[in-house]
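Enquirer: I'd like to go over a predicted model; first the sequence, then the structure.
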Amino acid sequence: MKQDKSISVLMFPWLGYGHISPFLELANKLSQRNFTIHLCSTQANLTPIREKQYSSSSIKLLELPLLTTNLPPHQHTANGLPPHLMDTLKQAFDSSTPQFTKILKTLKPDLLIYDFLQPWAPLAASQLNIPAVEFISSSSTMTAYMWHDLLKKPKGIEFPFSSTIYYRDYEMASIERSKEIIPVEKIEADKNRVGQSFVLSNHIVLIKRFNEIEGKYSNYITSLTGKKIVPVGFNLIKWLNTKDKRSTVFVSFGSEYFLSEEDLLEIAYGLESRKVNFIWPLRFAKEEVEIEEALPKGFVNRVGERGRVFKGWAPQAKILEHSSIGGFLSHCGWSSVMESMKYGIPIIAMPMHLDQPMNSRLIVEEVGMAVEVVRDGEGKLHWKEVADVINHVVVDEGGELVREKANRMKEIIRFKGDEEIDQVAKELEMLLNS
């Protein structure tokens, strides 16, 4: 296929925001690389996407009608659907094969990218000589575990990564209890549809993963199935390798706190105005919120290659230890503070609640390895204050002392860490022997 010809792709996710969102993220990236994208879903899912004005000239939305009288149109989505109706939705989804085939015949895409629950979609594409590739939005780790469970566990072969990747006893007990409630035939049917969706993918499978931490699991999937695993997302470490030493800010507020709309915008404006590189994993209380609607309009395009913004989790320790990281914009949770000390990274402190304000005072006033972004008298954040503190900590000569003290903490921890653990062990032994 010629490079100057736009490649037409039909994307077909499962009917839940947790699946539609990664498909939209992939669609947005591909649309910037000479791909024309059509995304197919039910009206109940497409309406909120249209309201958010997510679609662009290269991303078109196509409705898949579900011809069922058992569910009203507003329930043609997995979002907020009562659990007892999920099987009804799956049945209606499976029954839409003729409508989906009609869409394929009309659109004639160069490629179908589909989800894990609809093996009938790649079969329909195959009958029309349209190649089809599965996109899995869960981790390579879980996918590797699943395929081992299907292919190797019945033969008594242990999962090769079981020392670190495993279910605890109570978690496994919960799984077994659920099997007692759900009919065996339903469990087997779901296993079959997931397995068939994978097997029917043409040569490769796309998986949303971090290459730097999940590579071995992808390799294991390939060894089990023969499918080449292609990572979707980006290699953060490879991107960091292109940045100058101490030039990049890591922005993270932990796993239990969601930024307010106001704070998020002020942080975004602050990052944009100071022209530093940054990595910013974003989390939202509602999973259907998209990055483009939460951030200032045009933000992602304006920051371009100097910023990486994405939904979800990031390998914090791996990022902080990289030589290009020059500052950590943090809520000052104690674990994050300790990790920053371990790697000698100065902190742009933005405490939120609980112990975080006290942690911030400690590292700012006593340790000297941080500078706090001070809010106004009403507790409001201002982008200029964010920008000025980032600049001071990462760029300005005036922040050299902060950077030196952060590096000093790294040296102290390196030399004292084992000594303190030895003392902990000694104290515990004395307690038990007293």
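Expert: It's in. In this text, all values refer to a predicted model and were calculated from it rather than measured experimentally.

Enquirer: only C-alpha atoms from now on, for both contacts and neighbour counts.
Expert: Fine.

Enquirer: of all residues in the chain, which one is nearest the centre?
Expert: Gly312 (3.4 Å; Cα atoms, centre = their mean).

Enquirer: quick one: residues contacting that residue.
Expert: By Cα atoms under 8 Å, 6 or more residues apart in numbering, Gly312 lies in contact with Pro281, Leu282, Arg283.

Enquirer: quick check, the last one in contact with Ala314.
Expert: The one in question is Arg283. No - under the criterion of Cα atoms under 8 Å, Arg283 is not in contact with Ala314, lying 10.8 Å apart.

Enquirer: of the two, give the one with the bigger neighbour count.
Expert: Per other Cα atoms under 10 Å, whichever of Arg283 and Ala314 has more neighbours is Arg283, with 22 against 16.

Enquirer: next, the one to line up against it:
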Amino acid sequence: MEQPKPTKKLNIVMFPWLAFGHLIPYLELANQLAKKGHHIFFVSTPRNLQRLPKIPQNTSHLITLVPISLPKTPNLPLNAEATTDVGSGHGTDLLKEAYDGLKEPMRKFLEASSSSSQPLDWIIYDFSCYWLPQIVDRFGIRKVFFSIWFARTLSILGPLSELLKGGEGSWIELCTPPRRIPFEDKSVYFLPFEARILFEGLRMATSTVSDVVRYQGSIDGCDVIAIRSCMELESQYFPFLQKYENKVVLPVGLLPPSLENYPMDDTWQPIICWLNKQRKGSVVYIALGSEFEPSQDQLNELALGLELSKLPFFWAFRRSKLSPLVLPEGFEDRTRDRGMIWTSWVPQLKILSNDSVGGFLTHCGWSSIIEALQFGKPLVMLPLAIDHGLYARFMVHKKVGVEIPRNVEDGSFTGSCVVESLRLVFQDEVGQIYRDEAQKLSAIFGDKSLHGKYIDQFNDYLCDKQPSRSQ
């Protein structure tokens, strides 16, 4: 009988960008790798580490949280350590400048760890630390670029450095499916207002470094690209990216979070009491993420649409301290009998799992979509920035929801468009297809066994390709 392959125990560093939309998926991957017996060194700032979800008891002894403080950065607010602390725009630029100041502390940490009796084998890092691969190479550590975006996003981001050389009008090329993709996919495009915002944002230098340089430097310097996606959703994109980037490209699955990691606490009690009073499938859950905000005009129209819809809703209306956004005067009073507005952190996964929630009005962050569809919740989509539009087009293609109609030139929309979208997904007979297809797709998004197999394959790769010096 063939003997089972011995399990290797690796020492792995994880270094995500300073946004909870990145930190949480990185922590989920850390948990999955720790379950394989590997020792994970999870590096971030002290305050971010304190705000992470509690690490499960079965992996806590194998995950070491490594705090590294940001350097003082002019105009960066005191104690700002994540995008949720600064909002979008200039605050995020300052945060990237501070993040670059972690170069020397990271070098010292890697140097000290590499000279220990158990040297590091792998580092798994994010898009913003373009300077990291060159440091890591000095210590013989192998490198994974882990993309929290799905493969379609990387397929568009890859050649942006060339596109940016084309001048002011080059953004128009983002409004049609890329010609370089050798198969048809009509869902891979941006609306004009999205393309302009993305194009200008990527051109903008942060501490003399644009996001294109950050991304491309991180990709070019890695040994392997890992992507939070799966073949069941993007089977054609993985071989395409592997050929395009000339690197190994691996899906790690969707990393669907588990309710077991979100124990009951005082925050949950008033929420569950309210949800349990609502009719099954009737509640609109609204959350627009923590990194990007709508304009005040967009917020006003969104609130108007909710008010006119007459649907019960739970709105996770959490803003940074610097946010100028305010709800329309009298909105809370007029909707008090059927709506709950929550201004602090909420256990989103638990809310989405509740039977009273019939759908999710979302900004289309990938993590939020994964959380909703693992429970079969249809989507009303209001993409706000970066790659959100790509997710929205793909979900529309999958018939699991609708986008709120918008002016394609400036991104504006009306309250009546919000009402129509909500009623279509929640009430109208013609919208039953979205409710049905969301339930069907939950068979992929919520299949822990399926995504566990992707982790197994990723784990096998890390073990097989570990540095030759390791035992």
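Expert: Right, received. Where do you want to start? Not measured: the values here are computed from a predicted model.

Enquirer: please state their TM-score.
Expert: Here the superposed chains carry a TM-score of 0.54, computed using TM-score structural alignment, normalised by the length of the first structure; 286 aligned residues with a Cα RMSD of 4.7 Å.

Enquirer: quick one: which of the contacts of Gly312 of the first structure sit in strands?
Expert: Pro281, Leu282 (DSSP state E).

Enquirer: tell me which of the contacts of Gly312 of the first structure you also see in the second structure.
Expert: When you map the contacts of Gly312 of the first structure onto the second structure and apply both residues aligned by TM-score structural alignment, their matches' Cα atoms under 8 Å, no shared contacts remain.

Enquirer: any idea how far Tyr220 of the first structure is from Ser139 of the first structure?
Expert: Distance from Tyr220 of the first structure to Ser139 of the first structure, counting by Cα to Cα, to the nearest Å: 13 Å.

Enquirer: give me the more crowded residue out of these two.
Expert: Tyr220 (20 against 15).

Enquirer: per the alignment, the more buried one pairs with which residue of the second structure?
Expert: Mapped onto the second structure by TM-score structural alignment, Tyr220 of the first structure lines up with Phe240.

Enquirer: that older thread, looking at the contacts of Gly312 of the first structure, which is nearest Pro296 of the first structure?
Expert: Leu282 (13.9 Å; Cα to Cα).

Enquirer: count the neighbours of that closest one for me.
Expert: Around Leu282 of the first structure there are 21 residues (other Cα under 10 Å).

Enquirer: pretty sure it contacts Lys311?
Expert: Yes - Leu282 of the first structure is in contact with Lys311 according to Cα under 8 Å; the separation is 4.7 Å.

Enquirer: between the two, which contacts overlap?
Expert: With Cα under 8 Å, 6+ apart, Leu282 of the first structure and Lys311 have common neighbours Ile291.

Enquirer: neighbours around the aligned partner of Lys90 of the first structure in the second structure, how many?
Expert: Residue pairing (TM-score structural alignment): Lys90 of the first structure is matched to Lys96 of the second structure. If you count neighbours by other Cα under 10 Å, Lys96 of the second structure ends up with 21.

Enquirer: picking up where we left off before, CSV for the contacts of Gly312 of the first structure, including distance to Val184 of the first structure?
Expert: Listed next are these as CSV, based on distance: Cα to Cα, whole Å:
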residue, distance to Val184 of the first structure
Pro281, 39
Leu282, 39
Arg283, 36
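
Enquirer: quick check: buried residues in the longest helix anywhere in the first structure?
Expert: Looking across the first structure with DSSP state H, the single longest helix is helix 400-433. Within helix 400-433 of the first structure, the residues scored as buried using 16 or more other Cα atoms under 10 Å are Val402, Arg403, Glu404, Lys405, Ala406, Asn407, Arg408, Met409, Lys410, Glu411, Ile413.

Enquirer: for that helix, packing partners?
Expert: Packed against helix 400-433 of the first structure by the contact rule (3 or more Cα pairs under 8 Å, 6 or more residues apart in numbering; DSSP states H and E) you find helix 334-343, strand 370-372, helix 383-394.

Enquirer: tell me where the first structure has strands.
Expert: Under DSSP E, the first structure gives strands at 7-12, 35-41, 59-63, 111-114, 132-136, 204-208, 228-232, 248-252, 277-282, 307-311, 325-330, 347-349, 370-372.

Enquirer: deepest-packed of those strands, please.
Expert: Among these, ranked by average contacts under mean count of other Cα atoms under 10 Å, first place goes to strand 347-349 (a mean of 30).

Enquirer: read off where that one ends up in the second structure.
Expert: With TM-score structural alignment applied, strand 347-349 of the first structure matches no range in the second structure.

Enquirer: pretty sure Gly253 of the second structure is touching Tyr454, no?
Expert: Yes - using Cα under 8 Å, Gly253 of the second structure makes contact with Tyr454 at a distance of 5.3 Å.

Enquirer: what is in contact with the two at once?
Expert: Listed as contacting both Gly253 of the second structure and Tyr454 by Cα under 8 Å, 6+ apart are Cys230.

Enquirer: out of these two, which sits in the busier spot?
Expert: Neighbour comparison, Gly253 of the second structure and Tyr454: the larger count goes to Gly253, with 25 against 20 (by other Cα under 10 Å).

Enquirer: got a list of what the more buried one touches?
Expert: Gly253 of the second structure neighbours (Cα under 8 Å, 6+ apart): Ile227, Arg228, Ser229, Cys230, Leu450, His451, Gly452, Tyr454, Ile455.

Enquirer: if you map these onto the first structure, which are still there?
Expert: Where the first structure agrees (both residues aligned by TM-score structural alignment, their matches' Cα under 8 Å), the contacts of Gly253 of the second structure reduce to Arg228, Ser229, Cys230.
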